[in-house]
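# Sequence and predicted structure below; questions after.
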Amino acid sequence: MNYFKILLFSTALSLFTNINAQEVTDYDLQRFAKAYSEMVQLNLKAQNEMAEIIADEKLDLEVYHAINDTKNNPDIEPDVPEEDFDKYEKVQPKIEKIQDKLESDVTKAYARQELTKRDYTAIAERLKQDPLLQTRLEKMLTKLR
């Protein structure tokens, strides 16, 4: 019987430790909020640059996405003129360059807040599960604006 009590106590202690390990401090949340805010700005800038490149090539954004969505599925080919495929191929290297720069800039945004991608993702996952944490984040984001 004592073995069972020790096992139960150890299990409860382990669960309690894991719950606390997942807790997000105000400091963690503040760093997350700053990184998130910067990432939103970086993403918006990159999207605008990509849209401009696509528009400069006289390629419709929806057509671009239709072609891009089928690149990983050779069984599907969008019903668009051949010249649009040529335009897509012309803009794609420029788009990939912007995406690579965005990824690099995001990594730097994490680092400026002393976060890794793993840290950021862990906090984001915790936020999805915790409405109170979401409220705290929203207040912090409001102050940052």
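Cool, got the structure.
# CA only for contacts and neighbour counts going forward, please
Noted.
# Near Glu52, how many other residues are there?
The local packing of Glu52 (other C-alpha atoms under 10 Å) involves 13 other residues.
# Quick check: which element contains it?
Under the criterion of DSSP states H and E, Glu52 resides in helix 26-56.
# Also Ile95?
helix 82-112.
# Enumerate the positions of whichever helix or strand comes after that helix that are buried.
Next helix or strand after helix 82-112 toward the C-terminus (DSSP H and E): helix 117-129. For helix 117-129, the neighbour count (16 or more other C-alpha atoms under 10 Å) marks 120, 123, 126-127 as buried.
# Check it against this one:
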Amino acid sequence: MQFALPGEWRKADLDDPAALAALTGLLPDEQQGSTPWLESIRAAGAQTLLLSIRATPPSAIVFIWPPEEADGDPSVEGLRRRLGLEGEVITHHDGYATLRQHQTAESSPVDVVTYALAHPDSGRVLVVRCMAFDGRFEEFKIEDFDLAASDLAWEEL
């Protein structure tokens, strides 16, 4: 899998407690340690965490392989039905069904942009969740994420 973003990002595998603790220790105080968002992404099948601490606002990206979505309908409609997402369709360079859902809440300091992609051959789903802590993503950041998601691909083995 390839994923390229501008700026400085640090990576940790979620099964490496030492690397994860070092990385999450760089987050704002209220987001450090074993937080509900970290536990929820682990439970959903997340394997990799990227953090951009120097960004304004500090941001995280997680890659989630939902175990129950290893195969199925690879169409946009199938992706919507399988995940219950009503997001916007993003045009993908290699024909992967790709949706983006942007969730903001006045009561929460966290801004969330979720991408869901289905492999056109197997239907395997990848969910990429982008989170901004203590602020909202500017429109140009979401456009950067759209570009990255529209080029994200993986080989089924």
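Structure's in. What do you need? All figures in this text were calculated on a predicted structure; none of them were measured in a lab.
# TM-score for the pair, please.
Once superposed, chain against chain, the TM-score is 0.20 (TM-score structural alignment, normalised by the length of structure 1); 54 aligned residues with a C-alpha RMSD of 4.9 Å.
# got the buried residues for the helix holding Glu52 of structure 1?
28-36, 38-39, 42-43, 46-47, 50-51, 53-54.
# Find the nearest non-adjacent residue to Ile61 of structure 2, please.
Cys130 (4.4 Å; C-alpha to C-alpha, 6 or more residues apart in numbering).
# Pretty sure the one you found sits against Ser59.
Yes. Cys130 of structure 2 is within contact range of Ser59, at 7.2 Å (criterion: C-alpha atoms under 8 Å).
# what helices or strands is the helix holding Glu52 of structure 1 leaning on?
Contact here means 3 or more C-alpha pairs under 8 Å, 6 or more residues apart in numbering; DSSP states H and E; on that basis helix 26-56 of structure 1 packs against helix 61-70, helix 82-112, helix 117-129, helix 131-144.
# how far away is Lys143 of structure 1 from Gln30 of structure 1?
Between Lys143 of structure 1 and Gln30 of structure 1 the computed distance is 11 Å (C-alpha to C-alpha, to the nearest Å).
# hang on, I meant Asn43 of structure 1
20 Å.
# Asn48 of structure 1 now?
Asn48 of structure 1 is 27 Å from Gln30 of structure 1, by C-alpha to C-alpha.
# One more: Ser14 of structure 1?
28 Å.
# what does Tyr3 of structure 1 give?
Tyr3 of structure 1 is 44 Å from Gln30 of structure 1, by C-alpha to C-alpha.
# Surely Asn43 of structure 1 and Leu102 touch.
Yes. Between Asn43 of structure 1 and Leu102 there is a contact under C-alpha under 8 Å: 7.0 Å.
# of all the helices and strands packed on helix 26-56 of structure 1, which lies closest to Ile19 of structure 1?
Closest approach to Ile19 of structure 1 among those is made by helix 117-129 (10.9 Å; C-alpha to C-alpha).
# between the closest one and helix 26-56, how many degrees?
Counting by axes from the mean of the first three to the mean of the last three C-alpha atoms, to 10 degrees, helix 117-129 of structure 1 lies at 100 degrees to helix 26-56.
# tell me what helix 117-129 of structure 1 is packed against?
Checking 3+ C-alpha pairs under 8 Å, 6+ apart, helix 117-129 of structure 1 ends up next to helix 26-56, helix 82-112, helix 131-144.
# okay, these in CSV with distance to Ile67 of structure 1 next?
Below are those laid out as CSV (distance: least, C-alpha to C-alpha, whole Å):
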stretch, distance to Ile67 of structure 1
helix 26-56, 12
helix 82-112, 7
helix 131-144, 36
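# So in structure 2, which helix runs the longest?
helix 139-149 (DSSP state H).
# returning to what we had before: quick one, the helix holding Ile95 of structure 1 and helix 26-56 angle?
Using the same axes, to 10 degrees: helix 82-112 of structure 1 against helix 26-56 is 160 degrees.
# Which strands or helices does helix 82-112 of structure 1 pack on?
helix 26-56, helix 61-70, helix 117-129.
# Can you tell me the element Leu99 of structure 2 falls in?
Judged by DSSP H and E, Leu99 of structure 2 forms part of strand 97-103.
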